[in-house]
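Q: fold the following and give me the result.
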Amino acid sequence: MRKADLVNRISDKTGIPKVDVLVTLETMFKEVKDTLASGENIYIRGFGSFITKKRAAKIGRNIKKNVAVHIPEHYIPAFKPAKEFSMEVKKLKEPKKDSGPGEDADD
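A: Got it, this is the predicted structure:
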């Protein structure tokens, strides 16, 4: 599912115009990014948590040049689903096949 598909579904279910749904989603995504970038986490009861995880410093390797490269410690964004969320997904028998970007769906 792409963002446009999500906007269409929300608009159909709520009756809110697609433009308003798109603005709301874009604002939510921006707030999540800004909040995580500022070092805060977001906790949404029943859905999950948007958190930052600390990756330790390590030595990597550039295989083309066969050189060791120091990778400093850094933070990455992560999502941790709530227990209820995980339980619903576990009940799923077979995931739907979704065509990726640029591919045609078999509808």
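Q: CA only for contacts and neighbour counts going forward, please
A: Fine.
Q: would you map the helices across the protein?
A: All helices of the chain, identified by DSSP state H, fall at 3-14, 18-37, 83-90.
Q: report the central residue of this protein.
A: The centroid of the chain falls nearest to residue 79 when counting by Cα atoms, centre = their mean (6.9 Å).
Q: one more to put side by side:
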Amino acid sequence: MNKQDLIDAVASKTGSTKAKTAEALDALIGTITTVVTQGDTVQLIGFGSFSKGQRAARTGRNPATGAEIHIAAAKTVKFAAGKAFKDAVNGA
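A: Predicted coordinates for the structure are as follows:
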């Protein structure tokens, strides 16, 4: 399912127009992105939590040559699924 499919599904369930649903989805994604970028956590009870993480610098290997390479530290996005979401996926 891509973004447009999601918009279509939500619009049909809510009875809203696709344009308003797309606007609401864009606002939701934009807000989550802004909050997580600032270092806060977004918790959606039953669905999951979005937060910002940190990956340390490390040494890796070039698979073609075997030479060691330095991999820089990076910021990452973490998502932890909530219990209700996990249960739904597992069919419980």
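Q: which non-adjacent residue is nearest the residue nearest to the centre of structure 1?
A: residue 50 (4.6 Å; Cα to Cα, 6 or more residues apart in numbering).
Q: check residue 73 of structure 2 too.
A: Nearest to residue 73 of structure 2 is residue 57, by Cα to Cα, 6+ apart, at 4.0 Å.
Q: report the contact partners of the aligned partner of residue 62 of structure 1 in structure 2.
A: Using TM-score structural alignment, the partner of residue 62 of structure 1 in structure 2 is residue 62. Residues near residue 62 of structure 2 by Cα atoms under 8 Å, 6 or more residues apart in numbering: 68, 69.
Q: sorry, back to before: what is the neighbour count of the residue nearest to residue 73 of structure 2?
A: Around residue 57 of structure 2 there are 11 other residues, counting by other Cα atoms under 10 Å.
Q: do you know how far it is from residue 68 of structure 2?
A: Distance check for residue 57 of structure 2 against residue 68 of structure 2: by Cα to Cα, to the nearest Å, it reads 13 Å.
Q: please apply the same query to residue 44 of structure 2.
A: Distance of residue 44 of structure 2 to residue 68 of structure 2, computed by Cα to Cα: 41 Å.
Q: check residue 10 of structure 2 too.
A: The separation that residue 10 of structure 2 has from residue 68 of structure 2, given Cα to Cα, amounts to 48 Å.
Q: more neighbours: these two, which one.
A: Neighbour totals were compared for residue 10 of structure 2 and residue 68, and residue 10 leads with 17 against 11 (other Cα under 10 Å).
Q: so what's the more buried one closest to, chain neighbours aside?
A: With sequence-adjacent residues excluded and distances taken as Cα to Cα, 6+ apart, residue 10 of structure 2 is closest to residue 21, at 7.0 Å.
Q: enumerate every residue touching the one you found.
A: Contacts of residue 21 of structure 2 by Cα under 8 Å, 6+ apart are 7, 10, 11.
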